[in-house]
Structure formats: structure tokens, C-alpha cells
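**Q** Need a 3D model of the following:
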Amino acid sequence: MQVKEIDSSTLKKRLDAGEDIVLLDIRSDAEVQQGVLPHAEHLAMHLIPLKLQDFPKDKDIILYCRSGARSYHACAFLEQQGVGNAYNLRGGIIDWARNGYEITSP
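**A** So this is what the prediction gives:
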């Protein structure tokens, strides 16, 4: 199984273009308090199985965590559950910040 991924610069371009995507921060509550990507929704990783029915089918879902490892596994899980429109943000919020992109308060 191949997990779909997106890099920070591609995500930034898509957000700047106003694309209708779902951006999910799957980090812990404590991590989220340190800052989030603009327009991100918080959904702690352990809640993903409980919220499967809420995932939209008609738009891309970008998941991110701190480094991209947890969100990679979450995307693999979603793919196994038949959610084919989930993408992992490669490098997570660390890579996003390393590129100098905006991080906002939750």
C-alpha cells in the first residue's frame, strides 16, 4: 500500500490558491498549544477511528503531526479503511516551520 504524501511547499501553494481541503492536526492537545498551521482542525490521532464516518469523500484531507511519522501511519490506517483522499504532510509541522511558513495560535 502506498501512502499519498504532500510536501510543505505544495501544500502552501494549494492553501494560497484557496483550494477547499481539510487540514487535520493529529497531535496531542499539549502539542497543539504550541501552534498550528493556519485553518487546521484538531483531531487527536486516537480519535480517528471514532470519526471515520465524518471524513469527507469529496475533498483532499491533509494530515500532519510533528515530524510526519504519526500522520503517515494515520494515513495508512485511513487507506485501509477505504478513505482514499488522505495525504500525509511529509516532515510535519517541523518541515512547515523550517520553510518559514506561518504557524498560528490554536
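
**Q** can we go C-alpha only for contacts and neighbour counts from here?
**A** OK.

**Q** Secondary structure element holding the residue nearest the centre of the chain?
**A** The chain has Leu63 as the residue nearest its centroid, 1.8 Å off, counting by C-alpha atoms, centre = their mean. Leu63 is part of strand 61-64 when elements are defined by DSSP states H and E.

**Q** Sequence B follows; please return its structure for comparison with A:
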Amino acid sequence: MSEVNVMTPEELQKALDENKDLNIIDVRENEEVAQGMIPTAQHIPLGNVPEEVNKLDPNKEYVMVCRSGRRSMNASEFLNEKGFQKVHNLEGGMLNWKGELVF
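**A** So this is what the prediction gives:
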């Protein structure tokens, strides 16, 4: 199995500032997302990832996000197993995110 890439919050902020083409997927639950999400993030609760995976493009770059980085690591590993090559897990999750939030 291929290793999941890790992206730091600083690297993600830089990518957003540079309008890099990446897709952020927030796998937290609804009540967690209500406390704020990273701008441009798409919300897919972890439990829904298996049925939503065929709506995602395996050729695109994804950053998986949760509260602390554990659930998003599970989601990242799942996408890797499904053949996604460019998946990153946000290191430390939203606990380490210092950037802007959208509600």
C-alpha cells in the first residue's frame, strides 16, 4: 500500500493563497463542521466517503481534513486503496488550522 502524504496547515494555507488546484474534503460530522470549515472545503462525513468516492476524480489532488487528523488519515488510506494517487492528510487536522474559517 502506498504511503499517505501529509500536508501541514502552513503548506495548505500557502496552496490556498496561491490558488493551487486542490480539493479539500472535510470528513467531520455535521455538528463539527458547523463550527467552521476551511474555505473551499467540501463536506463528506467519514461514513459517507465509501458511497461518495465514485463522484471524486482519481486524477485530482485531495487534502483530507478532520478534527485531529485520525479520521482524515482513514479517509486518505481508503482513497489510496481506490487508486487515488494525490491524497494528503492535513497534519493535526482542524486543531492545528490557524487560517480562515467559513460557516
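
**Q** hang on, the earlier thing: quick check, the residue nearest to the centre of the first structure in contact with Asp25.
**A** Yes - counting by C-alpha atoms under 8 Å, Asp25 is a contact partner of Leu63 of the first structure at 6.1 Å.

**Q** Strands along the second structure, start to end?
**A** Secondary structure of the second structure (DSSP state E): strands located at 5-7, 23-26, 42-43, 62-65, 87-90.

**Q** Would you tell me which one of those is buried the most?
**A** strand 87-90 (a mean of 28; mean count of other C-alpha atoms under 10 Å).

**Q** Quick one: residues in contact with the longest helix seen in the first structure.
**A** In the first structure, taking DSSP state H as the definition, the longest helix is helix 69-80. Under the criterion C-alpha atoms under 8 Å, 6 or more residues apart in numbering, residues 1-4, 26, 45, 48, 63-65, 84, 86-89, 91-92 lie in contact with helix 69-80 of the first structure.

**Q** mind running it again at 7 Å?
**A** The set of residues external to helix 69-80 of the first structure that reach it, using C-alpha atoms under 7 Å, 6 or more residues apart in numbering, is Val3, Ile26, Leu63, Tyr64, Cys65, Ala86, Tyr87, Asn88.

**Q** Considering those residues, which is situated nearest to Ala17 of the first structure?
**A** Ala17 of the first structure has its nearest neighbour among the contacts of helix 69-80 of the first structure in Tyr87, at 17.9 Å by C-alpha to C-alpha.

**Q** Please report how far that closest one lies from Glu5 of the first structure.
**A** Going from Tyr87 of the first structure to Glu5 of the first structure by C-alpha to C-alpha, to the nearest Å gives 5 Å.

**Q** just how off-centre is stretch 46-64 of the first structure within its chain?
**A** Distance of stretch 46-64 of the first structure from its chain centroid, counting by C-alpha atoms, centre = their mean, to the nearest Å, is 10 Å.
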